[in-house]
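Engineer: Structure for the following, please:
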Amino acid sequence: MRWFERRKSPDDFAVRYDPSLTRTIAIAVSAGLVERNENQTISLSDSGVALARSIWANSEVMQQEKAFLSRLPNKISQKAIREIMDW
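Structural biologist: This next block holds a predicted model:
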C-alpha cells in the first residue's frame, strides 16, 4: 500500500513471483473466471465479474481482503507492476 501512496522504503518487503500464482491462474482460466489477453495480461471474464460482484455484495465474506482492495487505486498500470517487481 505504501508503494501506491508513494511512501516506499528500502526496508519494505520485496515483492516476488509466487509459483502458486501460475496454478491459481490456470484454475481460474479453466473455470472460465479469467481470460488471457494477447498481451499476456489477465482479465476477468463476464463470469468472473459476476462472481466478484457477488462476493463484494456479501458483507460476511472476505472482509479483510475487501478492506485492503478498497484502499488500492482503481487502475494499476503494467508500468506500476513492473516497478514494484523490480524494486
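Engineer: going forward, measure contacts between C-alpha atoms and count neighbours the same way
Structural biologist: OK.
Engineer: show me where this structure has strands.
Structural biologist: 34-36, 42-44 (DSSP state E).
Engineer: Quickly compare these and say which is most buried.
Structural biologist: The highest mean neighbour count among these, using mean count of other C-alpha atoms under 10 Å, belongs to strand 34-36: a mean of 18.
Engineer: what's that strand packed up against?
Structural biologist: helix 19-30, strand 42-44 (3 or more C-alpha pairs under 8 Å, 6 or more residues apart in numbering; DSSP states H and E).
Engineer: quick one, which of the ones you listed is packed in tightest?
Structural biologist: When these are scored by mean count of other C-alpha under 10 Å, the highest mean neighbour count falls to strand 42-44 (a mean of 15).
Engineer: for comparison, sequence B:
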Amino acid sequence: MVNKNLVYVWGINHWRNISSYRSRIDLKNHIYQFIKLNACELTLRLSRIYSFLCDHDHTNTVKQSGQNEEVQGEGDEDEISSLVEA
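Structural biologist: Coordinates of the predicted model:
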C-alpha cells in the first residue's frame, strides 16, 4: 500500500520542477484524487465491518411477519479479518 503522505510530499517537491501550468494542475488533481479514493476505500471498509458486527450480534432479534425470532450470531473472526483486508 502506498503512503498518502509520501505521494503528497513527492508531488509538492516536484511541483517546482514543472514548468507548464497545465501540468501542475494535472498533478494537483491526480494527488487529490488519489487521497480521496483512499479515504473512500477506508470509509467503505469501516462501514462493512460495522454492518458485519451489527448483523452478527449474539443477541440479534429479527422481525419476520410480526413475530420476534431470536437469531444466534456466529461472530466469526476470520470473516472480520477478511473485511479488514479487502
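Engineer: TM between them?
Structural biologist: Once superposed, the chains reach a TM-score of 0.25 (TM-score structural alignment, normalised by the length of the second structure), with 35 aligned residues with a C-alpha RMSD of 3.8 Å.
Engineer: okay, the helices and strands packed on strand 34-36 of the first structure in CSV with distance to Phe68 of the first structure next?
Structural biologist: What follows is these, written out as CSV (distance: least, C-alpha to C-alpha, whole Å):
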stretch, distance to Phe68 of the first structure
helix 19-30, 19
strand 42-44, 19
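Engineer: what's the closest of these to Arg36 of the first structure?
Structural biologist: Among those, strand 42-44 comes nearest to Arg36 of the first structure, with 4.7 Å by C-alpha to C-alpha.
Engineer: how about the strands in the second structure?
Structural biologist: 60-64, 67-71.
Engineer: Which strands or helices does the first one pack on?
Structural biologist: Secondary-structure packing of strand 60-64 of the second structure (3+ C-alpha pairs under 8 Å, 6+ apart): strand 67-71.
Engineer: picking up where we left off before, of all the strands of the second structure, which one is nearest Ser81 of the second structure?
Structural biologist: strand 60-64 (21.3 Å).
Engineer: Specify the angle between that closest one and strand 67-71 in degrees.
Structural biologist: 140 degrees (axes from the mean of the first three to the mean of the last three C-alpha atoms, to 10 degrees).
Engineer: chain center to strand 60-64 of the second structure: distance?
Structural biologist: 29 Å (C-alpha atoms, centre = their mean, to the nearest Å).
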